[in-house]
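Trainee: Predicted model, plus sequence, below.
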Amino acid sequence: MRVVMFGYQTWGHRTLQALLDSDHEVVMVVTHPRSEHAYEKIWSDSVADLAADHGVPVVIRNRPDDEELLTLLKEADPDIIVANNWRTWIPPRVYSLPRRGTLNVHDSLLPKYAGFSPLIWALINGEQEVGVTAHMMNEELDAGDIVAQRAVPVGPSDTATDLFHKTVDLIAPVTIGALDLIASGQTEFTRQDRSRATFFHKRAEDDIRIDWNWPAEDLERLIRAQSAPYPAAFTHHRGKRLEVLGAVVSQNRYGGTPGRIFYREGDGVVIVAGADARTGRNHGLAITRVRTDDGRELPATEYFTSMGGYLTTHP
């Protein structure tokens, strides 16, 4: 089939590479300009450079809603558009233009975790598996019929970085498997159960700010979800920002006020956690490694030279 690819960052790069390696013909690529947004500088393999290296025409757009782009798409005469990590709304006159419509590739197990940063949100929420879904695009974001889907398990110590590497390797088989089904003439696919759908926003500074009212188990997953190269989860100590690079749920239960710097346990320093910490029924979060506001990384047992005091959400 003749394919136009819409995509950005490493997800789009992997999709384009899969298409170039397949029997399908890539006739045009549409991608976003480079961004200085913190999350968009991560996994930033260039779709434009890969397309140019293979002699594929490239169009750079923030939004795909202008008349010039529509004309170029019509001239490209695609059988299908394939999109992955396209960051803005694609209007109906674009996604419905190809003869076979538009296939969107999304890094979650739809209908759950539509929208943005699905791997990070899924890890924070303790999901047992994550994956990649290829679905037909319609007027609702990430809501079209599912053509192909694959899952991988989430391990007990997996970070968001680990899950990225697990799922990015699914892009090629899911995308090409879905295209082959469509090329074979299949038109009936799996409807999404919209009663199970969840939709998540882009992550920002407040989403990585540690709230000590959360249970320690949730905070431990938040730390893993904000693994390098993502911005680290942070708290404040004595008015200064303190990033938490490593933590585990404490073995023992600790009572008191959330955020209290309480006790050395193993290789960590336990912080009281949970909105009901006063009951003494909760485990704490044992911080093992931190980064100070001047960039120093050190074990928590070296940073916290004495117990007492509090970690706070704000300075």
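Mentor: That came through, no problem. Numbering: from 1, shown residues only.
Trainee: Only C-alpha atoms from now on, for both contacts and neighbour counts.
Mentor: Will do.
Trainee: Which element, helix or strand, includes residue 175?
Mentor: Here residue 175, judged by DSSP states H and E, is contained in helix 171-183.
Trainee: Enumerate the positions of that helix that are buried.
Mentor: With burial defined by 16 or more other C-alpha atoms under 10 Å, the residues of helix 171-183 counted as buried are 171, 172, 173, 174, 175, 176, 177, 178, 179, 182.
Trainee: Just give the nearest non-adjacent residue to the last one, would you?
Mentor: Translated: residue 182. Leaving aside its chain neighbours, residue 182 sits nearest to residue 100 (7.6 Å; criterion: C-alpha to C-alpha, 6 or more residues apart in numbering).
Trainee: Contacts only, for that neighbour.
Mentor: 79, 80, 182 (C-alpha atoms under 8 Å, 6 or more residues apart in numbering).
Trainee: Surely the second one touches residue 24?
Mentor: In other words, residue 80. No: taking contacts as C-alpha atoms under 8 Å, residue 80 lies outside contact range of residue 24: 10.3 Å.
Trainee: Okay, one more to line up with it:
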Amino acid sequence: MRTVFIGCVQFSCEMLDTLLTVKEAEVVGVITRKQSQFNTDFASLEPLAKKNRIPCLFAEEVSHNDLVCWLEELKPDIIYCLGWSYLLKQEILQIPKLGVIGYHPAALPQNRGRHPIIWALAMGLTETASTFFFMDEGADSGDIVSQIMLPIEDQDNARTLYDKLTLIAKKQIIEFTPRIAAGSFERIPQNHSVANYWRKRGKKDGIIDWRMSAKSIHNLVRALTKPYIGAHCVFEESEIKIWRTEVILDNSSKNIEPGKVLEIEGGYIFVKCGEGTLKIIEHDFQILPQKGCYL
């Protein structure tokens, strides 16, 4: 099965490396990027393509028409587009006779759209999914080919959830690729009536408002921790990234305003929130704030 792979993030690298072990998939071309200004988990596929002597095209260096012509010359049976923050136009979707496989780390048809790992953690969801689907001209709206549900544990953060989803996705791609090659797979249409779309997040969505509950701030921090950009607060006109926190359920400070530093202990910072107290464990403070000051 002649296969082209498109992607430009860490997840893409893992998926391409796995796909190369599947004998039914003959990877005949790779489309990637040299750099990205908005993918914090960016990873070019060029080294992996070069190692395996696979023709590689950089999307930012060619026109859309040239990209289409390149794909048509390769005559792929299928395209895997995994870890690509750009919608594919119909001219590309119609090239491979078997279609284009996309991926979304959410329980489609629910939670389509942008930043699914971040939103799931920030909203405190207890479950998500690893979903492969046939791409159409919509966003995450095509028929599902493989979906596995995954619980989100209290101790999960962006890094651990990203890694868990990657591990599950590897097993899925090994399982369903031979079925696609053999024509024995099932296409499961999505129920569009129950779909919702998550919006694109901006920098303001990562600002910590200490009037929020400690639990909500904790969820925001774990959602935006590495490999993402990090939640942040402003202290003495400097933007401070907060990478890891812990919720402290304590009623002794109920008369204290949100944002006040209650204690500094062993490098940890305890801050009063709208409800509860937050223990800041990992942060970018160069000089620790003083007890009694406000963040």
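Mentor: Ah, there it is. Everything quoted here is computed from the prediction, not taken from an experiment.
Trainee: Please report the TM-score between the two superposed chains.
Mentor: Overlay of the two chains. TM-score (TM-score structural alignment, normalised by the length of the second structure): 0.88; 291 aligned residues with a C-alpha RMSD of 2.5 Å.
Trainee: Residue 31 of the second structure and residue 13 of the second structure: what is the separation?
Mentor: Distance of residue 31 of the second structure to residue 13 of the second structure, given as C-alpha to C-alpha, to the nearest Å: 12 Å.
Trainee: can you check residue 156 of the second structure too?
Mentor: Look at residue 156 of the second structure and residue 13 of the second structure: by C-alpha to C-alpha, they are 22 Å apart.
Trainee: Repeat that for residue 189 of the second structure.
Mentor: Residue 189 of the second structure is 28 Å from residue 13 of the second structure, by C-alpha to C-alpha.
Trainee: report the longest strand in the second structure, please.
Mentor: strand 238-248 (DSSP state E).
Trainee: what span of the second structure lines up against the helix or strand just after the helix holding residue 175 of the first structure?
Mentor: Toward the C-terminal end, the helix or strand that comes next after helix 171-183 of the first structure (DSSP H and E) is strand 199-200. Under TM-score structural alignment, the counterpart of strand 199-200 of the first structure in the second structure spans residues 197-198.
Trainee: Pull the contacting residues for the equivalent of residue 117 of the second structure over in the first structure.
Mentor: Taking TM-score structural alignment, the alignment pairs residue 117 of the second structure with residue 119 from the first structure. Shown in contact with residue 119 of the first structure (C-alpha under 8 Å, 6+ apart): 107, 108, 130, 160, 163, 164.
Trainee: Strands of the stretch 151-300 of the first structure, start to end?
Mentor: Listed in chain order, the strands of the stretch 151-300 of the first structure (DSSP state E, counting those that start in this stretch) span 199-200, 234-237, 240-253, 261-265, 268-271, 283-292, 297-299.
Trainee: Go through these and pick out the most buried.
Mentor: Comparing the strands of the stretch 151-300 of the first structure by mean neighbour count (mean count of other C-alpha atoms under 10 Å), strand 268-271 ranks first with a mean of 28.
Trainee: distance from that strand to the second structure after superposition?
Mentor: For strand 268-271 of the first structure, the mean deviation from the second structure after alignment is 2.6 Å (mean C-alpha distance after the TM-score superposition for the first structure).
Trainee: who touches that strand?
Mentor: 247, 250, 258-264, 284-289, 299-301, 304.
Trainee: where along the second structure do the helices fall?
Mentor: Counting by DSSP state H, the second structure has helices at residues 10-19, 46-51, 64-74, 90-93, 116-122, 158-182, 214-224.
Trainee: which residues in the first structure does the longest strand of the second structure align to?
Mentor: Taken onto the first structure by TM-score structural alignment, strand 238-248 of the second structure occupies residues 240-250 there.
Trainee: ok, residues contacting that stretch?
Mentor: By C-alpha under 8 Å, 6+ apart, stretch 240-250 of the first structure touches 216-217, 220, 223-224, 227, 232-236, 265, 268, 270, 283-293, 315.
Trainee: Contacts only, for the nearest residue to residue 104 of the first structure once chain neighbours are set aside.
Mentor: Setting aside the residues directly before and after it, residue 104 of the first structure is nearest to residue 83 in space (C-alpha to C-alpha, 6+ apart), at 4.7 Å. Contact analysis of residue 83 of the first structure by C-alpha under 8 Å, 6+ apart lists 5, 6, 7, 12, 102, 103, 104, 105.
Trainee: contacting residues for the residue nearest to residue 1 of the second structure when sequence neighbours are not counted?
Mentor: Nearest non-adjacent residue to residue 1 of the second structure, counting by C-alpha to C-alpha, 6+ apart: residue 25, 5.2 Å away. Residue 25 of the second structure makes contact with 1, 2, 3, 19, 177, 178, 181 under the criterion C-alpha under 8 Å, 6+ apart.
Trainee: again, but for residue 166 of the second structure
Mentor: Residue 166 of the second structure neighbours (C-alpha under 8 Å, 6+ apart): 11, 14, 15.
Trainee: and if we set it to 7 Å?
Mentor: Residues in contact with residue 166 of the second structure, defined by C-alpha atoms under 7 Å, 6 or more residues apart in numbering, are residue 11.
Trainee: What's it aligned with over in the first structure?
Mentor: So, by TM-score structural alignment, residue 166 of the second structure is matched to residue 168.
Trainee: Likewise for residue 72 of the second structure?
Mentor: Looks like residue 72 of the second structure aligns to residue 74 there (TM-score structural alignment).
Trainee: For stretch 96-103 of the second structure, grab the matching residue range in the first structure.
Mentor: Under TM-score structural alignment, the match for stretch 96-103 of the second structure is residues 98-105.
Trainee: And the residue nearest the centre of the first structure?
Mentor: residue 117 (3.0 Å; C-alpha atoms, centre = their mean).
Trainee: what's the nearest residue to it if we skip its chain neighbours?
Mentor: residue 202 (6.3 Å).
Trainee: State the distance from that neighbour to residue 234 of the first structure.
Mentor: Here residue 202 of the first structure is placed at a distance of 18 Å from residue 234 of the first structure (C-alpha to C-alpha).
Trainee: about what we covered before: so which of the helices of the second structure is the most surrounded?
Mentor: helix 214-224 (a mean of 26).
Trainee: Summarise which helices and strands it is packed against.
Mentor: In terms of contacts (3 or more C-alpha pairs under 7 Å, 6 or more residues apart in numbering; DSSP states H and E), helix 214-224 of the second structure is packed against helix 116-122, helix 158-182, strand 231-235, strand 238-248.
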